[in-house]
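Novice: Need the 3D shape of this:
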Amino acid sequence: MGLFDDLSRFLEQRLEEFLRKNPHLELEMLLEQLREQEEDTLKLIADLQLQQQRSQDEILVTAQEIQRWHIRIQKAKTAGREDLATAAQQREDALLREGNQRWGQMQGLKERINQSQALLAKVQQRRQEVQSKAAQLQSERTQTQQRLETNPWQNKTVPNSSTFDDLEEKFRYWETQDELEQMKRNLR
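Specialist: Predicted coordinates:
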């Protein structure tokens, strides 16, 4: 097991290094994770809504059964058949308990649907934020590439260069990493 754990840690470290050096790929990975989470949440919501519909149908059937037994209780009492009225009352009470239990389950499903919809909204908002950041990063990369292509004589190490010197590049990298870490923390 130790060898596999070491190999796994080594690979994870290399992946993290690679992603730190290529923040646009890290954003793509985050976007993919958010897409999957959004898809899973949509599936969950659909499944919960189906369960809720079934639960409502079962409650309706139970309510009709309660109504039917309530009428039977009245008929038995009117006819003087207390033995049948008592048995019918017990059946009605059991159906009421069952109906209350199903109602509680349906309320639980409604709450889970609301929570899932709130999660979906949060995931969609995070996805938009990450997409915006990815577009910004892509724009910066494109601008840098265009500057390098239009002015090949421009040397990034020239001390008085006002565009992209080493310090500027380091700060942009650090700020991008900081924003990525913040987005990751927000996802958790």
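Novice: C-alpha only now, for contacts and for neighbours.
Specialist: Fine.
Novice: Distance from the chain centre to the longest helix seen in the chain, please.
Specialist: Using DSSP state H, we find that the single longest helix of the chain is helix 82-150. Centroid displacement of helix 82-150 relative to its chain, using C-alpha atoms, centre = their mean, to the nearest Å, is 8 Å.
Novice: Which elements pack onto it?
Specialist: If contacts are counted by 3 or more C-alpha pairs under 8 Å, 6 or more residues apart in numbering; DSSP states H and E, helix 82-150 sits against helix 23-78, helix 166-187.
Novice: Relative to Arg188, how far out is the nearest residue to Ile113 once chain neighbours are set aside?
Specialist: Counting by C-alpha to C-alpha, 6 or more residues apart in numbering, the nearest residue to Ile113 once its immediate chain neighbours are dropped is Ile45, at 5.9 Å. To Arg188, Ile45 is 20 Å away according to C-alpha to C-alpha, to the nearest Å.
Novice: Comparing those two, which shows the higher neighbour count?
Specialist: More crowded of Ile45 and Arg188, by other C-alpha atoms under 10 Å: Ile45, with 20 against 5.
Novice: Just confirm that one contacts Ala118, I think it does.
Specialist: No: contact criterion C-alpha atoms under 8 Å: Ile45 and Ala118 do not qualify, at 10.7 Å.
Novice: still on that earlier bit, distance to Asn114 for the helices and strands packed on helix 82-150 - can I get that in a markdown table?
Specialist: Shown next, in a markdown table, are the helices and strands packed on helix 82-150 (distance: least, C-alpha to C-alpha, whole Å):
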| stretch | distance to Asn114 |
| --- | --- |
| helix 23-78 | 9 |
| helix 166-187 | 19 |
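Novice: I'd like the structure of this one too, to check against the first:
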Amino acid sequence: MGLFDDFNRFLETRLEEFLRNNPHLELQALEEQLREQEEDALKLIADLQLQEKKLQDEILSTAQEIQRWHIRIEKAKAANRLDLVQPAQEREAALLREGNQLWGQMQGVKQRTEQAKQLQRQIQARRQEVHTKAVQAQAARTSSQTQQRAETVGWNQNYHRPINSGPDPLEDKFKHWEADDELEQLKRNIGR
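Specialist: Coordinates of the predicted model:
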């Protein structure tokens, strides 16, 4: 583990040194980081909207069940079937409680969606500012320097790792939890 930590520190030190020697790339790195944060915020918004739709469907289904049990209660009362009235009323009450809980969950998801949308707009605005600065820095650099240094070429190249395909329920739970945690972290970072 010590060798890995030493290697990791070495890479971090080299990256910091590289960025100090190439300040124009620091803006590109910041812009890339903001782009990734914006993508994460958009994914979170999509996930939350999907949750909201699911909760709406559950609320509708619960409301239909409540209505069905309410009709049964009325029928049992009309038929003077007191042995059925009370259990049906208890079922209706349980469904009402469940519907109320679902409604509260949906309101919470709506609130989180709005927060995520607001955060995404803030990130987008910040990214635009950084992009403008990066373009200005690049223009200034290009006018003063006609030849790009060889060590900066690799920075602008993309590297893609293969992604496992296959649903993993634990991975999904962690992604959801991490997305919520990242939203909170982003809010704290933007608030500074």
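Novice: show me what contacts the residue nearest to Ile113 of structure 1?
Specialist: Ile113, Ser116, Gln117 (C-alpha atoms under 8 Å, 6 or more residues apart in numbering).
Novice: among those residues, who's most crowded?
Specialist: Neighbour-wise, the contacts of Ile45 of structure 1 (other C-alpha under 10 Å) top out at Ile113, 20 neighbours.
Novice: That residue: what's it in contact with?
Specialist: Ile45, Leu48, Gln49.
Novice: which residue in structure 1 lines up with Glu182 of structure 2?
Specialist: Using TM-score structural alignment, Glu182 of structure 2 lacks an equivalent in structure 1.
Novice: What count of nearby residues applies to Glu182 of structure 2?
Specialist: Glu182 of structure 2, neighbours per other C-alpha under 10 Å, totals 17.
Novice: what does the one 4 residues further on give?
Specialist: When counting by other C-alpha under 10 Å, one arrives at 19 neighbours for Leu186 of structure 2.
Novice: Now name the helix or strand holding it.
Specialist: helix 169-191 (DSSP states H and E).
Novice: where's the closest residue to Leu82 of structure 2 other than its chain neighbours relative to Gln145 of structure 2, distance?
Specialist: Leaving out its chain neighbours, the residue that sits closest to Leu82 of structure 2 by C-alpha to C-alpha, 6+ apart is Ala76, at 6.9 Å. To Gln145 of structure 2, Ala76 of structure 2 is 89 Å away according to C-alpha to C-alpha.
Novice: What of Thr62 of structure 2?
Specialist: Applying C-alpha to C-alpha to Thr62 of structure 2 and Gln145 of structure 2 gives a distance of 68 Å.
Novice: Among these two, which residue is more densely surrounded?
Specialist: Thr62 (19 against 11).
Novice: Ignoring the adjacent residues along the chain, who's closest to that one?
Specialist: Leaving out its chain neighbours, Thr62 of structure 2 is closest to Gly99 (C-alpha to C-alpha, 6+ apart), at 6.0 Å.
Novice: Kindly report the same for Leu95 of structure 1.
Specialist: Nearest residue to Leu95 of structure 1, sequence neighbours excluded (C-alpha to C-alpha, 6+ apart): Ile66, at 6.1 Å.
Novice: Now do the same contact list for the one you found.
Specialist: Contacts of Ile66 of structure 1 by C-alpha under 8 Å, 6+ apart are Glu92, Leu95, Leu96.
Novice: Point to the residue nearest the middle of structure 2.
Specialist: Leu44 (2.3 Å; C-alpha atoms, centre = their mean).
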